[in-house]
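Asks: When you get a sec, could you give me coordinates for this:
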Amino acid sequence: MILALLHTSPAHPPVFDALRDACHPGLALRHVVREDLLVRAGESGPDSVADEVRALLEAARRDGADAVLCTCSSIGGVAENLAAAVGLPVLRVDRPMAARAVATGPRITVVATVRSTLAPTVALVEEEAARAGHAVDVRTVFVDGAWACFLAGDRDGYLGRVAAAVDSVTDADAIVLAQASMADAADRARTALPVLSSPRPGLDAAAAACASASGPADKA
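Replies: Coordinates of the predicted model:
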């Protein structure tokens, strides 16, 4: 089974390699890192990178991928919407997390360190709530200054700021960490509230999609 991953940060491949080794050792990962897509999505909106994302997805299909996992929340919706056009399962890493948040309770707080991530993540949570037939109250917290720490390679500073923001939330049934880069902040936060991150459930869903896509061929 082959899973292609579309990232917008070079920090992500090691994270998903480690999760694969721990949970899905039979899954081959092919990483594509395009930091410029996040920059352009932030400047001009996610739809501005749709043509290039489609080209990357088509390249993954030609290279034999069984599915693609987009690990960037800012452009995940764009990638997911292109699945039918490219003829390949395309998953956004944060959808399983959003579904779990909706199942946890109606008051959901989305925490993000990149502003362009907030609207797509809120929309995703609301979409999952509508699918489940639940009413939700989604609030947002932007962690000012955290992304500068991330870009500077200050991982401790980045995660510390995120954890502090998480701990400031007191009136939620679930706290959603909008970006894959934020996942380790869940272990640093002291809150008793559920803090949900995307890498592990996202990879689990993508591995299942790969198994489903490759299964018939394996049996042929």
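
Asks: When you work out contacts or count neighbours from here on, use the C-alpha atoms and nothing else.
Replies: OK.

Asks: Am I right that A163 is in contact with A189?
Replies: Yes: counting by C-alpha atoms under 8 Å, A163 does reach A189; the two are 4.7 Å apart.

Asks: Now do the buried residues in the helix ranked longest in the chain.
Replies: Using DSSP state H, we find that the single longest helix of the chain is helix 199-219. Residues of helix 199-219 classed as buried by neighbour count (16 or more other C-alpha atoms under 10 Å): 199-207, 209-211, 213-214.

Asks: Turn the residues you listed into a markdown table, columns for distance to V86.
Replies: A markdown table is the format used below for the buried residues of helix 199-219 (distance: C-alpha to C-alpha, whole Å):
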| residue | distance to V86 |
| --- | --- |
| P199 | 24 |
| R200 | 25 |
| P201 | 24 |
| G202 | 20 |
| L203 | 21 |
| D204 | 22 |
| A205 | 19 |
| A206 | 17 |
| A207 | 19 |
| A209 | 15 |
| C210 | 16 |
| A211 | 19 |
| A213 | 14 |
| S214 | 16 |
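
Asks: from those residues, which two are the most distant?
Replies: For those, the farthest-apart pair by C-alpha to C-alpha is P199 and S214; their separation is 22.1 Å.

Asks: Please generate a structure for the following sequence too, so the two can be compared:
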Amino acid sequence: MLTMLHTSPVHVPVFDALRDEEAPGLALRHLVRPELLDRARAQGPDAVRQEVSATLVAAAADGARAALCTCSTLGSVAETAGAALGLPTLRVDRPMAAAAVAAGPRIAVLAALESTLAPTGELLAEEAERAGHAIDVRTVLVPGAWERFEAGDTEGYLAVVDDAARRVRDADVLVLAQASMAPVAGRPGLPVPALASPRPGLRAAAQLAASDTSFSGLRTM
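Replies: Now for the predicted structure:
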């Protein structure tokens, strides 16, 4: 079983559909914890480290063989907590970041949340170091996007993200920092190739969950 840690319920049907396409038969368990993102935005990601760790402990006890965190703000915290526990845990945007580094040195990052900017930049730097590539990262915060998302105005949210994506120039690749931005990546006519995290993230996490050697029990803390 793969446990999904979300901070919004909108991701549940998205990842169920991706599971059906990428890993039919894989059991998913969705944990939706919006309060974790609220606290991380107010106090920083480290403020929720203990709660994230406790959530992963409970997931393993319920039979999870791996976990996928779909929140880009909490991704690093989740990966670190999972590693300490012995539960393979992946942040959804890591495969996307690796693909972005491979695409070229000039990387533009589009984000709806300011709290995402630093974690995404750090992730890209990690993947660039792993690949031995030099990169130049430029970040763009989309004004008003998150307010639309929180209000349930998905169409309006994607419209402002799409508009911002079409203004990006002088980049080899565009990284859509929030998983919820994924529909924009498939739209025609974008001036820069855009990458989204849900599909490659789910694919990589499914491989973790399917591995016979991926999980050998929780480590003691």
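
Asks: After superposition, what is the TM-score?
Replies: The TM-score (TM-score structural alignment, normalised by the length of structure 1) is 0.95; 216 aligned residues with a C-alpha RMSD of 1.4 Å.

Asks: what about the strands in structure 1?
Replies: 2-7, 28-33, 67-70, 90-92, 107-112, 137-142, 174-177, 195-196 (DSSP state E).

Asks: got CSV for the ones you listed, with distance to A183 of structure 1 too?
Replies: Converted to CSV, those look like this (distance: least, C-alpha to C-alpha, whole Å):
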stretch, distance to A183 of structure 1
strand 2-7, 15
strand 28-33, 19
strand 67-70, 16
strand 90-92, 16
strand 107-112, 11
strand 137-142, 15
strand 174-177, 7
strand 195-196, 8
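
Asks: Relative to P13 of structure 1, which of those is closest?
Replies: Comparing the strands of structure 1 by C-alpha to C-alpha, strand 28-33 comes nearest, at 6.5 Å.

Asks: can you tell me which of the buried residues of helix 199-219 of structure 1 lies nearest to S181 of structure 1?
Replies: Nearest member of the buried residues of helix 199-219 of structure 1 to S181 of structure 1, counting by C-alpha to C-alpha, is P199, at 8.8 Å.

Asks: Tell me which residue of structure 2 lines up with that closest one.
Replies: Counting by TM-score structural alignment, P199 of structure 1 corresponds to P198 in structure 2.

Asks: Next, the contact list for that match, please.
Replies: Going by C-alpha atoms under 8 Å, 6 or more residues apart in numbering, P198 of structure 2 touches F15, L18, T70, V92, D93, A179, A182.

Asks: cool, and P95 of structure 2?
Replies: So P95 of structure 2 contacts S197, P200, G201, A204 (C-alpha under 8 Å, 6+ apart).

Asks: so which of those persist in structure 1?
Replies: Retained in structure 1 (both residues aligned by TM-score structural alignment, their matches' C-alpha atoms under 8 Å) from those: S197, P200, G201, A204.

Asks: so can I have a markdown table of the contacts of P95 of structure 2 showing distance to R166 of structure 2?
Replies: Formatted as a markdown table, the contacts of P95 of structure 2 follow (distance: C-alpha to C-alpha, whole Å):
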| residue | distance to R166 of structure 2 |
| --- | --- |
| S197 | 19 |
| P200 | 23 |
| G201 | 24 |
| A204 | 29 |
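
Asks: what number of residues lie near the aligned partner of V166 of structure 1 in structure 2?
Replies: In structure 2, V166 of structure 1 lines up with A165, judged by TM-score structural alignment. Counted with other C-alpha atoms under 10 Å, residues neighbouring A165 of structure 2 total 25.

Asks: distance of A165 of structure 2 from A194 of structure 2?
Replies: 8 Å (C-alpha to C-alpha, to the nearest Å).

Asks: Over to A206 of structure 2?
Replies: A206 of structure 2 is 23 Å from A194 of structure 2, by C-alpha to C-alpha.

Asks: same check, this time on R39 of structure 2
Replies: For R39 of structure 2, the distance to A194 of structure 2 - C-alpha to C-alpha - is 30 Å.
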